[in-house]
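*Asks:* sequence? don't have it. structure:
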C-alpha cells in the first residue's frame, strides 16, 4: 500500500457528494418506513452539508482569485474558475429545488409541478453546460444526469399532482430508456475488458485498468436498475416490502461511487483556493504526512537467514556446474621459422 499513490488521483468533491447522498438515502428510507420521527429538515441535513461546502468553497476560491491576481496565470486557471462558478450556480438552483421539496413534504402547500420548476430549468441549462464541458475537457456528471432526465422530471411532477393516472412503470419510461443505454455501455466495457485480458500485446496496467472499469460500472448500473424495478413495484403496490429494502441496492452503487472517487481525477483546483491537487495540498499542509507518503508497504514474504544461505548454496552449485560444462580448448604453440 502506497499512501501517495492512493490519494494522488483522489477527487474530494465526488467523495463528499456521494457520501452525503448515501447518508441522505438511508435517513429518507427510515423516515418513510416511520422508523425515525425526525422532521424532513433534519432528514435533509446531509444535503445541507453538501451545499454549505459548495458555497463556502466557491466563496473562498473567489476571494483567492480576486485577492491574488498573479494566481490567474497558472495554467488553465480561467477554465477552472469558470467551471467552479458554473457549478456554484447549478448547486444554488438545486438548493432551491431541495428547499421546496422539504417544505412541500412538511406542509403540502405547493403543487409538485411548482417544486420541480428549478430542476426542469437546470435540465435545460445543463445541455449547454455539457457542450461547454466537452469543449474544455471538464467533467459533467451532474449536468448530464439532469439533461437526459428532463422528461422524467416532468412526468414525476404530473404524476405526484394527480394530473396523469399512469402506473409508475409507465411514468419511469424515460428512466428505463436511460438504463437500457447504460446496460449497453456496461456490456461494452465487459467485452472490451475480456478482449484486453486475452491480448498478450497489452500491458498489465491497461488490463488491470479495463477490468476495474468494467467491474465498477457493473456494480454501479445493475443495482440502480434493481432499485428502479423495486421502486416501481412498491409504488404500484405490487409488492409489500419496506422502503429500506427498496433502496438497499442503491447502497452498493453509492459505495462503488465512493470507491471510484479515489481514482476519478479531474478535481477543480479552485475550490477553497487550493490551486493544486488534493494530495499535494494535504502533504503540504501536514508535513508529518510526507514521511508516511514516501513509505510503501508490501505483502510479499522476505526470506530469512536460513533461506538466504540455501539460495546462495544453490547459486554456487549452479555456477560450479556451469564451469564444469565449459569446453576445454587445447593450447597449441606455433613457432614461426626464423
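*Replies:* Perfect, thanks for sending it. In this text, all values refer to a predicted model and were calculated from it rather than measured experimentally.
*Asks:* going forward, measure contacts and count neighbours with C-alpha atoms only.
*Replies:* OK.
*Asks:* can you map out the strands along the stretch 151-300 of the chain?
*Replies:* Using DSSP state E, counting those that start in this stretch, no strands are found in the stretch 151-300 of the chain.
*Asks:* contacts only, for residue 100.
*Replies:* Neighbouring residues of residue 100 by Cα atoms under 8 Å, 6 or more residues apart in numbering: residue 115.
*Asks:* immediately after the helix or strand where it lies, which helix or strand?
*Replies:* Following DSSP states H and E, one finds residue 100 within helix 77-107. Once helix 77-107 ends, the next helix or strand along the chain (criterion: DSSP H and E) is helix 112-115.
*Asks:* list the contacts of that next one.
*Replies:* Taking Cα under 8 Å, 6+ apart as the rule, helix 112-115 contacts 97, 100, 101, 104, 154, 157, 158, 160, 161.
*Asks:* the spatially closest residue to the fourth one that is not a sequence neighbour: neighbour count?
*Replies:* What it means is residue 104. Distance criterion Cα to Cα, 6 or more residues apart in numbering; nearest residue to residue 104, sequence neighbours excluded, is residue 110 at 6.0 Å. Neighbour count for residue 110, taken as other Cα atoms under 10 Å: 14.
*Asks:* just the one 5 residues further on next, same as before
*Replies:* Counted by other Cα under 10 Å, the residues lying close to residue 115 total 20.
*Asks:* report how many residues lie close to residue 254.
*Replies:* Neighbour count of residue 254, defined by other Cα under 10 Å: 24.
*Asks:* and what of residue 7?
*Replies:* Neighbours of residue 7 under the rule other Cα under 10 Å: 20.
*Asks:* please apply the same query to residue 209.
*Replies:* Using other Cα under 10 Å: residue 209 sits among 12 other residues.
*Asks:* how close does it get to residue 215?
*Replies:* Plainly put, residue 209 is 10 Å away from residue 215 if you go by Cα to Cα, to the nearest Å.
*Asks:* also residue 187?
*Replies:* For residue 187 relative to residue 215 (Cα to Cα), the value is 11 Å.
*Asks:* let's bring in a second one:
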C-alpha cells in the first residue's frame, strides 16, 4: 500500500518542503556513502563527517524552517497549535541529529559507544511517535 502525500504530511507532522529537503539530503548522502565505501574515496580526510554533512545541513535547514513556521503561526494568533508543532518538530529533529552525530563519531573511531547506545535516540523517537499516533 502506497501512502498519499496528504497522509504522509499528516502522519509525519512534516510539510512537503521538509520532506523534499530530507529526500534531497538522503540522495546526496547515499551517493557520498557509495563513494566512501568504494575505494576509500575520501582518503586523508575525515570521510565520515563529509558523508554525513548533507544530513546535518538538512537538519539545520529544517530547524530554521520550523522556526519560521512557529513565528508565522504565532503572528497569526495560532499560538497553541504553533507551540505543539514546534515542540514536535524540534524534539524529532534533536533526536535525529543526536543519532546522526553519535553514529558519525562511532564510524570515525572517535567514540567507544556501543551501537545500542548510538541507536538509543531512534528508540526514543519511535516511542514518542507511537505515543503521538495514539493521541490522534
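*Replies:* Thanks, I have the structure now. All values derive from a computational prediction rather than experimental measurement.
*Asks:* quick revisit: what residues sit buried inside the helix holding residue 100 of the first structure?
*Replies:* The neighbour-count check on helix 77-107 of the first structure (16 or more other Cα atoms under 10 Å) flags 77, 80-81, 83-85, 87-88, 90-91, 93-104 as buried.
*Asks:* thinking again about what came up before, any chance of the contacts of helix 112-115 of the first structure in TSV, plus distance to residue 125 of the first structure?
*Replies:* As requested, those are arranged in TSV below (distance: Cα to Cα, whole Å):
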residue	distance to residue 125 of the first structure
97	15
100	20
101	21
104	24
154	15
157	19
158	21
160	24
161	25
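*Asks:* nearest to residue 315 of the first structure among these?
*Replies:* Minimum distance to residue 315 of the first structure across the contacts of helix 112-115 of the first structure is 73.1 Å, recorded for residue 97 (Cα to Cα).
*Asks:* what residue of the second structure takes the place of the closest one?
*Replies:* Using TM-score structural alignment, the partner of residue 97 of the first structure in the second structure is residue 99.
*Asks:* wait, doesn't its match sit right on residue 122?
*Replies:* Yes: if you go by Cα atoms under 8 Å, residue 99 of the second structure and residue 122 touch, sitting 6.7 Å apart.
*Asks:* grab the nearest non-local neighbour of residue 31 of the first structure.
*Replies:* Per Cα to Cα, 6+ apart, closest to residue 31 of the first structure is residue 37, 6.6 Å.
*Asks:* does that neighbour belong to a helix, a strand or coil?
*Replies:* Classification of residue 37 of the first structure by DSSP: H, G, I helix; E, B strand; the rest coil places it in coil.
*Asks:* residue 26 of the second structure reaches residue 55, doesn't it?
*Replies:* Yes: at 6.9 Å, residue 26 of the second structure counts as touching residue 55 under the criterion of Cα under 8 Å.
*Asks:* these two: which has the busier surroundings?
*Replies:* Set side by side, residue 26 of the second structure and residue 55 show more neighbours around residue 55, with 24 against 16, by other Cα under 10 Å.
*Asks:* where does the more buried one sit, in terms of helix or strand?
*Replies:* Counting by DSSP H and E, residue 55 of the second structure is found in helix 47-75.
*Asks:* packing partners for that helix?
*Replies:* Secondary-structure packing of helix 47-75 of the second structure (3 or more Cα pairs under 8 Å, 6 or more residues apart in numbering; DSSP states H and E): helix 16-37, helix 79-108.
*Asks:* distance to residue 6 of the second structure for these - can I get that in a markdown table?
*Replies:* Below are these laid out as a markdown table (distance: least, Cα to Cα, whole Å):
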| stretch | distance to residue 6 of the second structure |
| --- | --- |
| helix 16-37 | 9 |
| helix 79-108 | 17 |
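*Asks:* between these, which gets nearest to residue 7 of the second structure?
*Replies:* Using Cα to Cα, the nearest of these to residue 7 of the second structure is helix 16-37, at 11.1 Å.
*Asks:* in the first structure, what stretch matches the closest one?
*Replies:* Going by TM-score structural alignment, helix 16-37 of the second structure sits over residues 11-32 in the first structure.
*Asks:* and for the closest residue to residue 15 of the second structure other than its chain neighbours, the neighbour number?
*Replies:* In this structure, residue 15 of the second structure finds its nearest non-sequential neighbour in residue 9, 5.8 Å apart by Cα to Cα, 6+ apart. Look at residue 9 of the second structure: counted by other Cα under 10 Å, it has 14 neighbours.
*Asks:* please, which helix or strand holds residue 9 of the second structure?
*Replies:* helix 5-12.
*Asks:* tell me the gap between that helix and the middle of its chain.
*Replies:* From the chain centre to the centre of helix 5-12 of the second structure is a distance of 16 Å (Cα atoms, centre = their mean, to the nearest Å).
*Asks:* how far away is the residue nearest to residue 31 of the first structure from residue 43 of the first structure?
*Replies:* For residue 37 of the first structure relative to residue 43 of the first structure (Cα to Cα), the value is 10 Å.
*Asks:* for these two, indicate the residue with more neighbours.
*Replies:* residue 43 (22 against 12).
*Asks:* the more buried one pairs with which position in the second structure?
*Replies:* In the second structure, residue 43 of the first structure lands on residue 51 (TM-score structural alignment).
*Asks:* next: residue 52 of the first structure.
*Replies:* Match for residue 52 of the first structure (TM-score structural alignment): residue 60.
*Asks:* give me the number of residues near that match?
*Replies:* Neighbours of residue 60 of the second structure (other Cα under 10 Å): 14.
*Asks:* for the spatially closest residue to residue 107 of the second structure that is not a sequence neighbour, give me its contacts.
*Replies:* Nearest non-adjacent residue to residue 107 of the second structure, counting by Cα to Cα, 6+ apart: residue 48, 6.9 Å away. Contacts for residue 48 of the second structure (Cα under 8 Å, 6+ apart) come out as 36, 104, 107, 108.
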